[in-house]
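Visitor: One predicted model, sequence on top.
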Amino acid sequence: MKTHQGSCHCGACRFEVDLDLDHVRSCNCSIGRRRAALIHRVPKEALRMLTPLENLSVYEWHTKTARDYFCPSCGILPFRIPSQPTADEIRAGKLPFEGWAINVLCLANVDLAGIPVVRINGADLR
């Protein structure tokens, strides 16, 4: 486990997170394609805000269970709360995730070479 320092582009949003960076996720859903973030999920307690969460803007859509936090100054998304499973996904055995999805591209001194990218087919989720 390593502690990483993170921020948005302008530095108005700062945080630190404990994680083992063994993979990142790339999603092809409507917002994931446009945002192009590389995500790694962590438990709630692994993320520590150095900037108050209230200083960030929030974007919610569709089921309103996901929350994308972004800097109101530079527009960068450093982290998000992932959406909860749909009824069909729960019936299929998918469990809810209680934690944060970190945009690894916002972490300082991370070499992405050699880190596997898991492709998430969010475009097919309804």
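Guide: Cool, the structure landed.

Visitor: from here on, contacts and neighbour counts on C-alpha atoms
Guide: OK.

Visitor: And the strands in the protein, which stretches?
Guide: Using DSSP state E, the strands of the chain run over 2-7, 14-19, 24-27, 39-43, 47-49, 57-59, 67-70, 79-81, 99-103, 117-120.

Visitor: mind checking which of those is nearest Glu89?
Guide: strand 117-120 (14.3 Å; C-alpha to C-alpha).

Visitor: can you redo the strands of the chain as TSV with distance to Glu89?
Guide: As requested, the strands of the chain are arranged in TSV below (distance: least, C-alpha to C-alpha, whole Å):
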stretch	distance to Glu89
strand 2-7	32
strand 14-19	26
strand 24-27	17
strand 39-43	18
strand 47-49	27
strand 57-59	23
strand 67-70	19
strand 79-81	18
strand 99-103	18
strand 117-120	14
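
Visitor: try it against this one:
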Amino acid sequence: MSEKEHTGSCHCGEIQFKIITDFAEITTCDCSICRRKNALMVKVHESKFTLIQGKNFFSEYQFHTHTAHHYFCSKCGIYPFHRKRVTPDYYGINVFCLAEFDPEGIPIRATIGAGMK
């Protein structure tokens, strides 16, 4: 798949963003927060992520090493993306927040976050 621009948002639309990606793969994670939010994520470099609006609606959550930054909408509660722990210059984007996106046919890789120290 070639790189394309995709737009996304939280449920209420207060947070809106766009990304550019080729969807080489999407990932799951078994860490304590990812298990609970059950998102499928695509990894996008910060240079291919643009926040269109909504920074004032960010609610941020950090845990364990306080390296990753998990963002939620303070109005609707949806998790649209996070700054990654191991690669902080990348975002993990919740693909279910992308407009008109179907993950069918894209390889899914399970990452092991529960054992990270």
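Guide: Yep, it's here. All of these numbers come straight from a predicted model, not from anything done at the bench.

Visitor: re the thing from before, so which of the strands of the first structure comes closest to Asn109 of the first structure?
Guide: Of all these, the one in closest proximity to Asn109 of the first structure, counting by C-alpha to C-alpha, is strand 2-7 (8.3 Å).

Visitor: quick one: that closest one aligns where in the second structure?
Guide: Strand 2-7 of the first structure corresponds to residues 4-9 in the second structure, going by TM-score structural alignment.

Visitor: So which bits of the matching stretch are buried?
Guide: By neighbour count, and taking 16 or more other C-alpha atoms under 10 Å as the criterion, the buried residues in stretch 4-9 of the second structure are His6, Thr7, Gly8, Ser9.

Visitor: so who does Arg35 of the first structure touch?
Guide: Arg35 of the first structure makes contact with no residue, according to C-alpha atoms under 8 Å, 6 or more residues apart in numbering.

Visitor: Tell me the spacing between it and Glu45 of the first structure.
Guide: Note on Arg35 of the first structure: its distance to Glu45 of the first structure, by C-alpha to C-alpha, to the nearest Å, is 25 Å.
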